[in-house]
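Q: Sharing a model prediction with you, sequence too.
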Amino acid sequence: MKLIYYQKNKNFGDALNPFIFKKLIPNFFDEDPSSIFLGIGSILQFHFPEAHKKVVFSTGFAYGKLPEINSSYDVMCVRGPLTAKRIGIDPKLGITDGAALLKTFDFGEKKKKYKVSFMPHHQSDHNYDWRKVCKEVGFNYIDPLSPFLEVIDAIKSSEVILAEAMHAAIVADTLRVPWIPLKMYPSINEFKWKDWTASLDMQYKPNYLKAPYNLGATSEKIATRLSLEDGLLLRGLSKVHYKYSDMLKRNQFVDQFGDMCKAPQFLSDEKLLDDKVGQLQEKIEVFKRKYSSLYTL
């Protein structure tokens, strides 16, 4: 059985799949695509050949069009109640995100080195120099494409996580680190956030901040276009104007970003989280018994 997850980049949430499932289900996964295991991530919209057996374990839906969930699917559990409703299964199977299984791992005690750490969505990471901005406001920056164990270490070493990346919040919550949700770009999918938060009886209440981009490059293009269009603007003066405008916008954004650490913090009820982790563990054991014939020695 082949473990399926998004692999086009080394995004933190997706990279957790082999670490979690190959440890909890050892000597099992191979490259045989005749049966597949869909793990953590919003990948239910992917289409696979009809004949393949498709085991769904804590997977979520967020994008595109769902395939028909027919007899070739063995849905053991999904990320949350919204995904369960979307694919028409018992809402009790919307347990929670599989990354919650990290609660069963021993990462040791970590000294709190950072008051606030910020982790952007991997797509947002390209839009701005977050490392520089974090340094200016005194936040620790967590690269969403860093090796996953480094990310986990940084999360555990933080007093609070400012999370645009959903799995920054999920893992922080799992490891009992308070988190603050932030949304700056349209690419942040609210359905999957609400799916996960609902699974732990929380609401998704993000702090909205106007999306910053690399403003200097954008303004340069605008100034050049205006100069070419009417022939009246002096390019040099327009560059000064837009550079000054960019500086004001940037300073305003940095101030607002720095204030995000004052926003309400979230942390799920630990008793409920433990119950959900226990349900995931039970599903792991059911899976092992059901597919024991596929084990490799």
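A: Right, received. Where do you want to start?

Q: contacts, neighbours, all on C-alpha from now
A: OK.

Q: ranges for the strands of the stretch 151-297 of the chain?
A: 158-163, 179-183, 207-208 (DSSP state E, counting those that start in this stretch).

Q: Where does the closest residue to residue 40 other than its chain neighbours sit: helix, strand or coil?
A: Of all residues not flanking residue 40 in the chain, residue 59 sits nearest, at 5.1 Å (C-alpha to C-alpha, 6 or more residues apart in numbering). Three-state call for residue 59 (DSSP: H, G, I helix; E, B strand; the rest coil): strand.

Q: Residue 87: which of the strands of the stretch 151-297 of the chain is closest?
A: When these are compared by C-alpha to C-alpha, strand 179-183 sits nearest residue 87, at 26.6 Å.

Q: so residue 268 makes contact with residue 203?
A: No. Using C-alpha atoms under 8 Å, residue 268 is not in contact with residue 203; the gap is 10.2 Å.

Q: I'd like to know how many residues surround residue 88.
A: Neighbourhood size, residue 88 [other C-alpha atoms under 10 Å]: 10.

Q: more neighbours, residue 268 and residue 203?
A: A direct count of neighbours by other C-alpha under 10 Å for residue 268 and residue 203 places residue 268 higher, at 18 against 14.

Q: List the residues that contact that one.
A: 173, 200, 201, 202 (C-alpha atoms under 8 Å, 6 or more residues apart in numbering).

Q: can you rerun that using 10 Å?
A: Neighbouring residues of residue 268 by C-alpha atoms under 10 Å, 6 or more residues apart in numbering: 170, 173, 174, 176, 178, 179, 197, 199, 200, 201, 202.

Q: Between those, which sits nearest residue 83?
A: Distances from residue 83 to the contacts of residue 268, taken by C-alpha to C-alpha, are shortest for residue 199, at 10.2 Å.

Q: That closest one contacts residue 100, doesn't it?
A: No. Residue 199 lies out of contact with residue 100 (C-alpha atoms under 10 Å); the separation is 11.3 Å.

Q: still on that earlier bit, put together TSV for the strands of the stretch 151-297 of the chain, with distance to residue 7 on each row.
A: Output for those, formatted as TSV (distance: least, C-alpha to C-alpha, whole Å):
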stretch	distance to residue 7
strand 158-163	22
strand 179-183	24
strand 207-208	29
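
Q: could these be laid out in a markdown table, adding distance to residue 78 and mean neighbour count?
A: What follows is those, written out as a markdown table (distance: least, C-alpha to C-alpha, whole Å; neighbours: other C-alpha atoms under 10 Å):
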| stretch | distance to residue 78 | mean neighbour count |
| --- | --- | --- |
| strand 158-163 | 22 | 24 |
| strand 179-183 | 22 | 24 |
| strand 207-208 | 27 | 14 |
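
Q: another structure for you, compare them:
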Amino acid sequence: MQLFYYKDEVGNFGDDLNPWLWPKLLPQLIDDDASELLVGIGTLLNHRLPEDKILHIVGSGVGYGHLPQVTDKWKIHALRGPYSAQALNLDPQLAVTDSALLLRNVMEPQHLESGDVGFMPHYLSCRSADWQNIAQACGLRFISPEWSVERVFAEMAQCRLLLTEAMHGAIVADALRLPWKALVLGEHVNRHKWQDWLSTVNMTYQPLQLPSYFHHASGLVAGAKDELKRQLQSLGLGKHWYPPKPRNSGGKRRAQVCRSLTDIARQVQGELSQEQQQNHLLTRLNQSLEQLHN
């Protein structure tokens, strides 16, 4: 069977876990046969799923796009969480957890008690502001979700705590027993998918909000076009236009963001799910893998 996952043109850690992890877990099953698809890590259960393929659902969930029509071609081994099961009107017992937890089958939990405080924004935040420079100014270890999976793992291994806006940053940190804390840097965070996963580990989504900050490295022409669009929309024109990028934040806002981030890194207590619950969920996911072989 082939892997079905979202392929970002630059890279996104959560999605890119798929080609890294599944061939290690299922080396005899992952091949070029496109008649069956493995739908694993990611918010993939939407209208974009092929309707003419056999779909093996292992730990994926809803959250983006339109809800799909569940058909007899769906072989549901595990859903990401109870929100996904409810949204699709499926048996709540199908809710297990996000299948990124399966990396515990191929990696040992690891982090440094005396390590750095890591900082991983959402990949869209990385494209709207210079968060790497801010993190470095605050003394944090910047970890981009656009980097390779191996590099992200290597950077996380040097941390004692991970501040993350990226959900799979938290899921992987939790799997590897690295304490983490959720942050919100922008409006693109999908709270439903976070809670979908967190419900399976008996936790709730309680992120810390940083002041909004934008710094687009666009040229003068693109910046002028965005400003013109803002002016016209303020006059009631172009209501159906794609919204322009926000104006770049000034130095005062940048300093405010850096102070907030520094305070969080100094004061926050990291979170972890209970080991017993994680082991229980890992057992259930491994049972799903056994089903794939049958």
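A: Noted; the coordinates are in hand. If you're wondering where the values come from, they're calculated on a predicted model, not measured in any experiment.

Q: closest one to residue 142 of the first structure among the strands of the stretch 151-297 of the first structure?
A: Using C-alpha to C-alpha, the strands of the stretch 151-297 of the first structure put strand 158-163 closest to residue 142 of the first structure, at 9.6 Å.

Q: what's in contact with the closest one?
A: 110-121, 139-142, 154-155, 168-173, 176-183, 206-207, 260-261, 263, 265-266.

Q: I'd like to know which of the strands of the stretch 151-297 of the first structure is closest to residue 66 of the first structure.
A: Closest approach to residue 66 of the first structure among the strands of the stretch 151-297 of the first structure is made by strand 179-183 (25.6 Å; C-alpha to C-alpha).

Q: which part of the second structure lines up with the closest one?
A: The counterpart of strand 179-183 of the first structure in the second structure, using TM-score structural alignment, spans residues 180-184.

Q: and of the contacts of residue 268 of the first structure, the nearest to residue 23 of the first structure?
A: residue 174 (17.6 Å).

Q: Could you give the number of residues near the closest one?
A: Residue 174 of the first structure has 22 nearby residues by other C-alpha under 10 Å.

Q: so what corresponds to residue 253 of the first structure in the second structure?
A: Under the alignment (TM-score structural alignment), residue 253 of the first structure maps onto residue 257 of the second structure.

Q: So for residue 95 of the first structure, which of the strands of the stretch 151-297 of the first structure sits nearest?
A: Taking C-alpha to C-alpha, strand 179-183 is the member of those nearest to residue 95 of the first structure, at 20.6 Å.

Q: Map residue 130 of the second structure onto the first structure.
A: Residue 130 of the second structure maps onto residue 129 in the first structure, by TM-score structural alignment.

Q: Contact partners for the closest residue to its match other than its chain neighbours?
A: With sequence-adjacent residues excluded and distances taken as C-alpha to C-alpha, 6+ apart, residue 129 of the first structure is closest to residue 214, at 7.9 Å. By C-alpha under 10 Å, 6+ apart, the contact set of residue 214 of the first structure is 126, 127, 128, 129, 246, 250.

Q: Show me which of the residues you listed are buried.
A: The neighbour-count test (16 or more other C-alpha atoms under 10 Å) marks 246, 250 as buried among the contacts of residue 214 of the first structure.

Q: Can you check which residues contact both of residue 199 and residue 100 of the first structure?
A: Here residue 199 of the first structure and residue 100 share the contacting residues 273, 276, scored by C-alpha under 10 Å, 6+ apart.

Q: what about residue 56 of the second structure, is that helix, strand or coil?
A: Residue 56 of the second structure is classified as strand under three-state DSSP.

Q: gap between it and residue 204 of the second structure?
A: 28 Å (C-alpha to C-alpha, to the nearest Å).

Q: so what secondary structure elements neighbour the longest helix seen in the first structure?
A: Criterion DSSP state H: the longest helix present in the first structure is helix 235-259. Using 3 or more C-alpha pairs under 10 Å, 6 or more residues apart in numbering; DSSP states H and E, the elements in contact with helix 235-259 of the first structure are helix 130-137, helix 215-230.

Q: Onto which residues of the second structure does the helix or strand following the first one map?
A: Scanning forward in sequence from helix 130-137 of the first structure by DSSP states H and E, the next helix or strand is strand 140-141. Mapping strand 140-141 of the first structure onto the second structure (TM-score structural alignment) gives residues 141-142.

Q: next one: stretch 17-37 of the first structure
A: Mapped onto the second structure using TM-score structural alignment, stretch 17-37 of the first structure spans residues 18-38.

Q: ok, and what's touching that stretch?
A: By C-alpha under 10 Å, 6+ apart, the list of residues contacting stretch 18-38 of the second structure reads 1-7, 39-42, 49-50, 52-58, 60, 73-75, 99-100, 102-103, 105-106, 148-150, 286, 289-290, 292-293.

Q: quick one on the thing from earlier: return the mean post-superposition distance for the match of strand 179-183 of the first structure against the first structure.
A: Once the two models are superposed, stretch 180-184 of the second structure sits on average 0.5 Å from its counterpart in the first structure (mean C-alpha distance after the TM-score superposition for the first structure).

Q: roughly how far is that stretch from the heart of the chain?
A: On the basis of C-alpha atoms, centre = their mean, to the nearest Å, stretch 180-184 of the second structure sits 12 Å off its chain's mean C-alpha point.

Q: Check stretch 143-153 of the first structure too.
A: Mean C-alpha position of stretch 143-153 of the first structure versus that of the full chain (C-alpha atoms, centre = their mean) differs by 12 Å.

Q: Distance across it, terminal residue to terminal residue?
A: 12 Å.

Q: do stretch 169-178 of the first structure as well
A: For stretch 169-178 of the first structure, the end-to-end distance is 8 Å (C-alpha to C-alpha).

Q: next one: stretch 18-34 of the first structure
A: 19 Å.

Q: Would you map the helices across the stretch 51-200 of the second structure?
A: 82-87, 123-126, 131-137, 149-156, 167-175, 191-200 (DSSP state H, counting those that start in this stretch).

Q: any chance of these in TSV, with distance to residue 277 of the second structure too?
A: As requested, these are exported to TSV (distance: least, C-alpha to C-alpha, whole Å):
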stretch	distance to residue 277 of the second structure
helix 82-87	16
helix 123-126	29
helix 131-137	33
helix 149-156	22
helix 167-175	11
helix 191-200	9
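
Q: most packed of the ones you listed?
A: helix 167-175 (a mean of 25; mean count of other C-alpha atoms under 10 Å).
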